[in-house]
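**Q** Attaching a predicted model along with its sequence, questions to come.
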Amino acid sequence: MSLSFFHRHWAAWREETRVFSDPDSASAELRARHLAGITRLTPVLMVANLFNALGLLVAVRASVSATAWLLWLGLLLLMVGLALRGWLRHRRQPVLRASPRAIRHATLHALLLACVWTVPVVGWLGSLTPIQQLMVAVTTTGMMAAGGFALSSVPQAGLAWTLALGTGAVLGVVRLGGTVAWVLAGMLLGYVLVIAVAVRSAARQSALRLRSEREAERQSQMVGLLLRDFEEHSADVLWEVDRQGRFTHVSAKLSALFGDNLDMSALGLFEVLAARSPGGAEAEGLRKLRQALNADKPFRDVLLTVEVGGVPRWWSITAKPLVEDSGRTVGWRGVISDVTQQRLAHQRLTYQAYFDSLTGLANRDQLRNRLVQVIDACANTPRRCALLCLDLDNFKAINDSLGHSVGDGVLKLVAQRLQSVMRRADLVARLGGDEFAVLLDDVRSDDEVDQLARRLLQVLNAPGEIQGRSVMVGASMGVALIPDHGQSIDDVMGNADLALYAAKEAGRGRFETFATWLGERSRRLVTIEAELRQALARGELSLHWQPKVDIATWQMRGVEALLRWNHPELGAISPGEFVPVAEKSGLIGDMGAWVLKEACRVARDQLPDLLVSVNVSPLQLMREDFLADVEAAFAETGLSPSRIEMEITESVFMDDAATALRNLHALKRLGVQIALDDFGTGYSAFQYLRRFPFDTLKIDRAFVRELLTHHDARAIVRTIVALANTLGMRTVAEGVEEPAQLEVLRQAGCSEIQGFLAARPLPLERLLALMSNWNEDNRPEPGAMPETQTVSLDMLTPMPDSSRIVR
């Protein structure tokens, strides 16, 4: 019974390992896959060997002679090096087939490496302390189990490793002597047998898995071949011709494909195709088909353009030669597939890839491709071109007020107008949104470009009618000359954009040609943005303070906190330059929060009797966390909100008046005072003065500057003061520089002034010094004024006190 059991298992083992010795190709592929399972694990296994060796040496080095452990370590390093060298070689050149010799080499390496690991347990175990013996025992049994399972994809190697290391462990234990040693040896033998059986089982599973994978790949290849063959023979119509090109069989389907009015039995393939080809026998598709047939090789997808029933269609022809046993081609057999729908779909995709679907103009991709050609042509010949970038000035307002359908109509109208003016060689493109571009090819002079730009603006700025509505379009334009203003696509388009921005800043409805200083300004703005991100952290920002003085008593009533930036390399940078950059880059929130906290801190500690004004950007006011920043500043500094006045400009109501009013009312509920800055210069609307109770109206310096020269400026100032008095608001005149201006404002009834006449913006130390030396008796005298101005001043009678509303 037992002999039969072992015989049966031995036969099964021989059958399972036959693949490792058979010379056939299939076995060679499977051997390579088995070896790959070990190869992938080689680096991990070798690192584990080194790690265990180092740990073992640290534990037993004191009890083993240096010569012994150095010799053992050298042998181990040699075996590890050989394994890693083989791994590197196979990693660079993957093995697809492996011989039985490769299996034997892997088995031999596993056996030798196991023998090296038997040295500590056989040679050293008797001379070690109990704890060191435990270290050797644990390491040996762990290596035996782990190595056996790791090498199980090549069962010979796994068993060689397990049996060699197990035999060494048994011998080492037996050498210790005693009953316990023999018991341990017996247990180790049982353990080795269990590992050997497990290795064999794992090897069987690995072999089954690899065979399944190989069979799946073989089937996949077969399916691929069948699918390709099916694809070659599944076209719409089969055809077959002899060596001379005459049809050997004409099916009803083939006849219907070409049309019933052709006698295909009397004609050859080329005659029939030429009769249906718009280009006749010399058509490009027929020429390629003739070349393919003359080559006597199979071919695929030769495309022909034909007409059937007066309708253009596209056919794809695929064929193989019919060959005799002698190798001579006696004819052709193939298929004709109608690919009209695919061709039309391809044309639609191509159109969408290079044309704008709304206007029919070229799109950005086509413009860039054309620019490449133009730039290359200008580089090789004395030729000049120009790129004009256009942007509609009031398109957003049209979209918002009249709807997107009218906006689309405007875009189509602009496209038509641009095409009506351009030459045939020029390219008109829509870049997206309300952005357009015109590429002028081969211009003779800068004057020609300027004249065409003016003509374009004249045409575009004319009113148009969209869906029964009269619409004013308007556009701004930037011009870049090629190659003067760039020799790459990005340079040319970027410089045209810079010129466009300059045109918008100069007032819109005009064009600007790129100049070097625009590029320098752009680079400076990029530098400012990059440096501004670090300015707060580096402590480069500071506040200067400009007093507000009561006109009647000449006492200092408040100060305005003005942000300043002194860069270590760029020097002092104007707020008019870096604040727009901060708004555009999203830094205005952090900057505004810092300004508010710093102003609150200074107001609390060093300006206890003054109202401190802080400017708030429209973008800052619209931020969701703006109110949280304000509340945090008051909570952190402990300052009463009534000590802070926030100045806003009229433009804050343009984009989102509802949000602006909501945030301003929230500030008002906190106790913050609100001033409307630059009143009367931009978007003033009396409805906002009714809907929000401002505390202060600040008269813009533009009116103050003309008080002594223009009577209408004096009338406007008087009106603003009267309006503020009626609504119970204070008035502050900005930019007061002359005593005569002060006198005009006093007679008009203005409350306070702010300007160089009182004091320039000062650092905090100088402001404190000015406050300590401030004397109300130093009020400047009006000075001599022209008689015509004096007469006008007599008419500036302030509103009676009874007309003021005290809130």
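**A** Yep, it's here. Numbers count the residues shown, from 1 in each chain.

**Q** C-alpha from now on. contacts and neighbour counts both.
**A** Noted.

**Q** ok, now which ones touch the closest residue to residue 643 other than its chain neighbours?
**A** Using C-alpha to C-alpha, 6 or more residues apart in numbering and skipping residues adjacent in sequence, the residue nearest residue 643 is residue 611, 5.2 Å away. Contact analysis of residue 611 by C-alpha atoms under 8 Å, 6 or more residues apart in numbering lists 557, 558, 559, 603, 643, 644, 645.

**Q** 6 Å - rerun?
**A** Residues counted as contacts of residue 611 (C-alpha atoms under 6 Å, 6 or more residues apart in numbering) are 558, 643, 644.

**Q** ok, now how distant is the first one from residue 530?
**A** Yep, that's residue 558 we're talking about. Noted for residue 558: a distance of 35 Å to residue 530, by C-alpha to C-alpha, to the nearest Å.

**Q** Could you check which of those two is surrounded by more residues?
**A** Between residue 558 and residue 530, counted using other C-alpha atoms under 10 Å, residue 558 has the larger neighbour count: 23 against 13.

**Q** Got another one to weigh against that:
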Amino acid sequence: MRRARFAVSDGEGIQERASVNDALTFDLRAPDTADDEALARQRIAMFELAPALLGATHLVWGLACVFLHPVVASESLASNPLLPVSIVLILDALAFAALWFRDRLGLSTSAVTRGLCAYIGASGALWLAYGLALESSHHVTSTGFVALGFGAGLGAATIVSISSPPIAVINALVALVGAAAVSTGPELMAGIGFLAIINIAYSVAGARAVLTNARARLRLEAQARKALHFVDEFENSGRGWFWETNNLGTLSYVSQQLADDFKVRPEELLGRQFTDLLSVDVGSTDSLREERTLGFHLSARFPFSDVIVRAASDEDIHWSLSGNPIFDERGRFLGFRGIGTDLTEQRRSEQEISRLARFDSLTGLPNRALMRQTLDEALRNATNRRKGCTLFLIDLDRFKNVNDTLGHPVGDALLRQVADRLKLVMGDHGQIGRLGGDEFKAVLPGTVETGLLESLARTLIEQVSRPYMIEGHRVVIGASVGIAIGDPGRSSADSLIRDADLALYAAKAAGRGKHCFYEPSMHSEATDRQVLENDLRQALDRNELWVAYQPIVRAAGEEISGFEALVRWNHPLRGPISPDKFISLAEECGMIGKIGEFVLRTAVAEAARWPDTVRIAVNLSPIQFNDPHIVDTVAAVLSDYGLNAARLELEITEGVFLADSDMTDSTFARLKSLGVRLALDDFGTGYSSLGYLKKAPFDKIKIDQSFVRGAASTTKRNGAIIRAIVTLADSLGMDTTAEGVETHDDLWLIRELGVSQVQGYIFGKPMKGPEAREKANSSRVEAEGYQCIREPRHRLMRRAIAAVNGVTTEIRLRNISAMGALVECDQNVAPGMTMTIDIVGVGPVVGTVRWAQSGKFGVQFTENFDLGRLAAKQARANDVTMLQPWYVSQPTKAAS
């Protein structure tokens, strides 16, 4: 049999005709694809009435047999010929019901086909049994009647099975078996066999054709559905729509979108002239000439593309149309078919983009580009009018804190309110705009009077600094203003912006809420800063940077706990440069990472030579801490110099928490996994340190020196603050270090308040490595320095007797005050011990040991001691110089 081929446009190329095996097995196997499933359901639908046809045949022939040959009542049920008829009719009814309710029963197509095969075979067998029963009965004596009945059933079954090769095969087998049962003649067997083969061959050929054509049709339908789906998606997406006209120019198809633009149903537009709905956008300066308008293309039957048209409606709707003429195979014109794209939103977007390109989307103020254009125009106008122009650069103070604490939505609302106040203050004097973030600019053309400018600047700062109420939060910020006045004909926009920026930098350096006019000296200062920055970039290579070490001492025993590494810069021309000056410069110019690693390596290398009990503290700037490689750097340095990680203490300020919290938490965890200690530096100077203590795994809190210096003064509250910090640290299991301790008074108070460690000039200034190494090996330091702002003290030594550890011991008291004294003793005592001290010639006093070290300890009296009880004696020179306030009388020095 010739194998036909046909082409289908499904991307799979030429498909072959269904094979014989496919035709024989298609109805019996489970479908492989959705198309085969649909085809199988269609083929099963052809057999819905097949049981009815067979049942009608069986019923008619059975009734004929009953009427022609009545059943004898004396016959038994087993020999009753009506029994097969009843059974086969019941089988017909069951088959009909199974086919009719196959979906409800959940029968698959293959199961239905197998059931049909079984049904054909069973009904044929029963019908044959019926014929044999008639033949064996006393009523039928001729086999012709039986053959005729069997032939009728076989004929009906053949009609049913002709569409399905498997059923045709079953029917052929039933026919052969029936022929063999009815007649033994070879002629009948040969004839039946030949007809069966012809029937099977015909059924296979028909099935192959049906399968081939059906599959092709299903593929084409799938392609049509896909194309329709694409059309629907394209139309529903809003990106375009389709239209079609007939040869008269009237619409024969329109998309829903086109009808929606006219607020009608698509059917109402059909039959209308397409050109009546549209008009060419002739308002455009680059509109096409008359012969190239849409009317020309339609009348000339000429293809067109992207023709801009406006809808003939009250709304401003624009489309871009493309179309092609349609001709049949004889060249007759059938109409136009094309697509349209809605340009309305695009035009609005272009207008919005144009607006956004010139105005700030948050505040509605002119943005940086428009303000630059305004400044250029103001300077040109100033040149023509011979009148100057002034530029304000405005920067908000503490705005970042608002974003960090209350969130960016509150920050955005705050910026909008600030913009409203700035517009109100500026009024008709000039144009205010937003540069971005918390930076604003104001251009004041023709205004150069210093008094007016100062008044505007003060008013601007005052108005911006007034409290704001945003979402129930009371927000207070400030503003700094830099002012630059441009000379007509000589100032350029770039130079004026640079001058105003320098003035703003000076205003912020002078403190918050200030305004400053540009002065030529600012330029020299900026130049000097740039030179210093260039020198700093070369300082490492020139070995101008070095590391100093300041001791950190245990408050109780005055043993050295560790040293803090501090970077120093000896400039070859300028000499020593303060870290306050070059550290901030290093952070701005990106050098802090290299300098920080240099300090870390140098300090760790030096600490490796110290005793194992002495730690080294190194500062990490927020920029270093937020470096993704900082943990690897620390680990590499510790490994290179073999320093125990527990001896390295990294001091971190609150600035690290302004970065991403997830990254910050990860860095903290990785550093702790190395085993290093973490200290929160400058505690108390930020705005949410308690939150940081809860968040980060710190081992130590360093109390800022602003709370420590002068803490012993009765006029300050620093002592209460320090006490609260110590209590908090103890509760969290953290050590405390007091920075900036310089006097004995402050040292005494620090000890009284329970601070763990002390750092300050009283125990030593920052020193070079060899000197620090020597002190680290000695492990002890003496407190040296002034004793200022303190109560009057008896400076001479007094002898006393005390019971120390159960042993009566002679001790010596120095620096006796109303609250306590310094005691020299050969016995070792422990802080917290209470003892009674009998001062020779004075009497007993009770006190508690607050600190102790070998050979001396400090005692605090339980009750205030009256210095008048001490006998007046000539004082001898004290080895400790005292600075006392003006209200304390200075005792007369005399040789002892």
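**A** It's in. From a predicted model like this one, the values you see are computed outputs, not experimental measurements.

**Q** Show me what the residue nearest to residue 643 of structure 1 aligns to in structure 2.
**A** Taking TM-score structural alignment, residue 611 of structure 1 has residue 615 as its aligned residue in structure 2.

**Q** which residues in structure 1 does the longest helix along structure 2 match up with?
**A** With secondary structure taken from DSSP state H, structure 2 has its longest helix at helix 186-236. Aligned using TM-score structural alignment, helix 186-236 of structure 2 spans no residues in structure 1.

**Q** so what does that helix touch, helix or strand wise?
**A** For helix 186-236 of structure 2, the packing partners by 3 or more C-alpha pairs under 6 Å, 6 or more residues apart in numbering; DSSP states H and E come out as helix 20-25, helix 165-182.

**Q** and among these, the most buried is which?
**A** helix 165-182 (a mean of 22; mean count of other C-alpha atoms under 10 Å).

**Q** of all the contacts of residue 611 of structure 1, which comes closest to residue 168 of structure 1?
**A** residue 644 (89.1 Å; C-alpha to C-alpha).

**Q** Please pull up the equivalent of the closest one in structure 2.
**A** Match for residue 644 of structure 1 (TM-score structural alignment): residue 648.

**Q** State the distance from that match to residue 403 of structure 2.
**A** 34 Å.

**Q** Which one's more surrounded, the two?
**A** Set residue 648 of structure 2 next to residue 403 and count neighbours by other C-alpha under 10 Å: residue 648 wins out with 24 against 15.

**Q** what residues are up against the more buried one?
**A** So residue 648 of structure 2 contacts 615, 616, 676 (C-alpha under 6 Å, 6+ apart).

**Q** could the residues you listed go into JSON lines alongside distance to residue 706 of structure 2 and secondary structure?
**A** Below are the contacts of residue 648 of structure 2 laid out as JSON lines (distance: C-alpha to C-alpha, whole Å; DSSP: H, G, I helix; E, B strand; the rest coil):
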{"residue": "615", "distance to residue 706 of structure 2": "25", "secondary structure": "strand"}
{"residue": "616", "distance to residue 706 of structure 2": "23", "secondary structure": "strand"}
{"residue": "676", "distance to residue 706 of structure 2": "27", "secondary structure": "coil"}
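
**Q** Between the residues you listed, which sits nearest residue 134 of structure 2?
**A** Of all the contacts of residue 648 of structure 2, the one with the least separation from residue 134 of structure 2 (C-alpha to C-alpha) is residue 676, at 107.6 Å.
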